[in-house]
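Trainee: Take this sequence and fold it.
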Amino acid sequence: MRRQDIQLLALARQGDSAARCEAGRRYLLGVDGFPQHTASGLDHLNRVDAALRAQAARIIAESLALEELVALQQEDALARAAADGSAAAQVKLGAWLVLRRGRVEEGVRWVDRAAAAGHEAARQAVAALRRPDAEEPMAAFLQVLAEAGVLDATPLALLAARQARAEGDLRQLAASLRIVLALRAPVEAEIAELLAAAVQMAEARGRPLLGLPVEAIELALELRSHRGDRDAAHALGRALCGIACGVLAPEALAGGQNMRKGVALLLRAADAGCDAAWMQLYRVHGDHRLSVANPQMARFCLEKSALAGDTEAQRKLGALMLRAATTLADTEAAITWLHQAAAKDDAHALALLHSLVLPLPGDDAAAEAAIERVREDDPWVALRMALARHYGLTKLEALCVDPADGLRPWGLVVGRNPFISQIRLSAARAIPALDEAALDALRRAAAFYAHAQREAPLFEGDLRRRTRRLRRAFERHGVAEAMFFAQASATTLEALRLGSKWAFRAREPLQSALAD
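Mentor: I've put the predicted structure just below:
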């Protein structure tokens, strides 16, 4: 470094604003014996006195490319220089306002001021922007400025797109990407990532993507899916299968349907943790009209979706399992799924659970009052009355059920009745709890019987003794049996145990539960 350069730096370090301006200029441009070092240049220029701040701003705005100014957060310096009359700064500021901020009129006014000051590129750029036959005026505007060396159009548009994405500005992101594609930039890694992000943002917000070519979107989603982007695979898979992505129609994301490729992408997304894809795969594989129809795969995908917590999947899986149930274990598994769906306020699942509970007449408040009266002198009978009322038990079931053994997270299993020899009347039956009160009553009864496990057989006795105690309690307190014990024939009870017969009995709620 020359002696005079060292002296200039010494003055700058001592606080001489003029020296700081000159040293900053040389650092930014890398001229007159100074290496190019942007950080050092900005450090000097940002520490000048108030009197020379406009000059420092002009140096910054005229020495750095627009994309550098934006990346280094020097937009304030750019605006100050433009206001101070720098034509170069006015062009850059106008271009950035039009491109990034969407303030077209204000941006064009700045470029017009530069053109009026004799900036030829500004004049040509404004003319390109105002051409009525221009296919993409903004791209033509930036192309003119790029050819004049004012800016680098594609990196600048990408920078605007990145900022819009970071700020969650979908409209500006789409506008910037339209310009990038109009500049004929190839859809490669970064552009593909931004396009995929725009698709995800549009779906999440329920807003369309306007002006982006379908071919570019499809290519971008495919590139991203190959790089392990599950959301891109999910979006493209749905589009290829003809499934809308929120408000985005399939034809907005893909040029046409390709079921096999779409299914493969949906499976990739599901395997990567996109749980919603399992239910979409179920629908595609379960449609016998499609070339990819596969009932076994449809059932597998439905089970995966139910395991992931999808309410509709839990309801449909429970309904299908209940319809096919031939054993108590099958029925219990089906009720487990229906109970999970009903817990999330699924009305169809709750209707199916209701179909498994025998109805009882009378007011619940009156029944509860009767139970409390009986509880005062015979808590054993009162517990059985509560279970019978909540679970629609027959008299035989109520007298013989073991609450501790039959307790399940979803309700009650009435075990085989040891006092009845007729199989159709004594077989076990699974009954769901229709509300939290039913589960609470069952838990209380189970705890009571578990605690008194040794005493129960001796105290309650056989069926005849239990019947006699029950009759006496009802007579003493004036309780009607019809309020607590369901009337059901052996045929009705068998229909509640066997899936095919239950399906005929509950065909209307079953059809509603399985409908799409």
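Trainee: For the rest of this, base every contact and every neighbour count on C-alpha atoms.
Mentor: Fine.
Trainee: Show me the helices in the stretch 1-150 of the chain, by range?
Mentor: Secondary structure of the stretch 1-150 of the chain (DSSP state H, counting those that start in this stretch): helices at 3-13, 17-29, 38-45, 53-63, 66-71, 75-83, 87-96, 104-116, 120-129, 137-147.
Trainee: Need the contact partners of the third one.
Mentor: Okay, so that is helix 38-45. 12, 20-21, 23-28, 53, 56-57, 60 (Cα atoms under 8 Å, 6 or more residues apart in numbering).
Trainee: Against Val263, how distant is Ala404?
Mentor: From Ala404 across to Val263, the span is 47 Å (Cα to Cα, to the nearest Å).
Trainee: Which of those two has more residues huddled nearby?
Mentor: Val263 (23 against 20; other Cα atoms under 10 Å).
Trainee: That one against Leu281, yeah?
Mentor: Yes. Counting by Cα atoms under 8 Å, Val263 touches Leu281, with 6.8 Å between them.
Trainee: Which of the helices of the stretch 1-150 of the chain sits closest to Arg408?
Mentor: helix 66-71 (62.0 Å; Cα to Cα).
Trainee: got the buried residues for the closest one?
Mentor: If you call a residue buried by 16 or more other Cα atoms under 10 Å, then helix 66-71 has these buried ones: 66-70.
Trainee: Before we compare anything, build this one as well:
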Amino acid sequence: MGIFGRKKKQPAGLDIGGGTRLHIEASPQEIKRMVKDLRGRAEAGDVEAMADLGRMLEYQGKVEEAMRWHQQAAVAGDVDSAAWLADRLLKNGQITTGLDYLRLAARGGHLSATFNLGAILLSQDENSEEGARWMLRAAEAGHQKAIDHLGIDMAQVRAAREEVARDVAKAEQGDAEAAHRAASVLLDLGEVEQAEYLLELAANGGIADAAWELALRVHDRGDTPRAVELLEQAGRNGRPGGAKLAGIWLYTEGEPAAAVPLLRRAVAEGEELLTPVLGAALSAAGDLDGAEAVLRPAAEAGDWQAQYNLLAVLQQRAARTGGDRSTEEMWSLLSRATAGLHAQAQERLDAGEPQRAADLLLIGARAGDPAAQRSLGELLLAIDPKDPEGQEWLRRSGARR
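Mentor: The predicted model follows:
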């Protein structure tokens, strides 16, 4: 995710260390007395004493006990202890727990922890919205590495924040356009939760693009039913294409019966390339007659995907009735589908797109076409001679290499 559309640099190096470390000039006896005093106060619930005791124990080399006291202090709100623990855990390879403590420190305003959290998350995923949000928060707090990393003018960020505040105030008064504007900027700033709240306001106010954008985000989180509702809302407000996307989502996620009416609508609206998908959804929903009625005209017109899917429908019907699963019509469908598929795959190869050719061949391979399985296996092995998937498709096709 870019900030104001700018391309981010590679994640910056982390700030070294975490928390506050001690340099003590005292005799061993004095240190012993200090530890005893701190322990008593820490055991009585003094958070500052817990953190100081952790530092003293670390100074003495008692790291495990130091970690226990830092943990108690961190949970009680000491951000230096949280940062110290994060540093230790991350260095020990305990990434998940280390990041949890880094978040705890960052939420408490620890600047180095805020920057480090952003840098680590962005190193794991350069499109991490959470990482971008923490990095920007560090930059806005004046962290120079974060500013350099983002490569943006902080005056521009401050101006954007002020504009967002004005638009949010308008949105709360029912201005849907202002809600959409503010949401767009907040998404760029990594403020996802508030942005989605504003997208909801904008969508409910009739902004079709806001409903569509929110649908995509909700679907990415796995809430397909809500995403479909939002696409329908976008359609009612003038944004076409929702039936197509919702139908594909539902079909690919194992809800063919729910997908059928949406795919029918999409085909009726001109998305004729979805006809094979509609036929497959009808078949998966158990309506073989409906599937054949949809697929046969497309298959006769030369659509190779419809030919594969019609072949599957005829084979399913034969299996149900005990009929012949290898008729002349079935062989004809397979032959025509294979020819159409290979012609299109060859076009992709000639255009220098071997992966796209492989994606096409995979459709035929999954349909059980031995020729497509063999071609896919050979192509994958030409790309990578050790590709296990290529070897498996060759094995399924019955071919030898």
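Trainee: TM-score of the superposed pair?
Mentor: The TM-score (TM-score structural alignment, normalised by the length of the second structure) is 0.36; 207 aligned residues with a Cα RMSD of 5.5 Å.
Trainee: Highest mean neighbour count across the helices of the stretch 1-150 of the first structure, which stretch is it?
Mentor: Per residue and on average, the most neighbours among the helices of the stretch 1-150 of the first structure fall to helix 87-96, with a mean of 27 (mean count of other Cα atoms under 10 Å).
Trainee: which helices and strands does that one pack with?
Mentor: helix 53-63, helix 75-83, helix 104-116 (3 or more Cα pairs under 8 Å, 6 or more residues apart in numbering; DSSP states H and E).
Trainee: how far off helix 120-129 does that helix point, in degrees?
Mentor: In terms of direction (axes from the mean of the first three to the mean of the last three Cα atoms, to 10 degrees), helix 87-96 of the first structure departs from helix 120-129 by 20 degrees.
Trainee: residues in contact with helix 87-96 of the first structure?
Mentor: Contacts for helix 87-96 of the first structure (Cα under 8 Å, 6+ apart): 58, 61-62, 66, 78-79, 81-83, 106-111, 113-115, 117, 119, 122, 142, 150-151.
Trainee: so where do the helices sit in the stretch 301-401 of the second structure?
Mentor: Assigned helices in the stretch 301-401 of the second structure, in chain order: 304-321, 328-350, 354-366, 370-383, 388-397 (criterion: DSSP H, counting those that start in this stretch).
Trainee: Pull out the buried positions in the second one.
Mentor: Translated: helix 328-350 of the second structure. For helix 328-350 of the second structure, a neighbour-count test (16+ other Cα under 10 Å) marks 330, 333-338, 340-342, 344-346, 348-349 as buried.
Trainee: Show me which of those residues is closest to Gly118 of the second structure.
Mentor: Arg348 (40.2 Å).
Trainee: from what I can see the closest one touches Pro354, true?
Mentor: Yes. The criterion here is Cα under 8 Å, and Arg348 of the second structure meets it with Pro354 at 6.5 Å.
Trainee: Next, work out how far apart Leu322 of the first structure and Lys316 of the first structure are.
Mentor: Distance from Leu322 of the first structure to Lys316 of the first structure, counting by Cα to Cα: 10 Å.
Trainee: same deal with Ala513 of the first structure?
Mentor: 6 Å.
Trainee: Could you check which of these two has the larger neighbour count?
Mentor: In this view Ala513 of the first structure and Lys316 are compared by other Cα under 10 Å, and Lys316 has more residues nearby, 26 against 23.
Trainee: List the contacts of the more buried one.
Mentor: Going by Cα under 8 Å, 6+ apart, Lys316 of the first structure touches 513-514.
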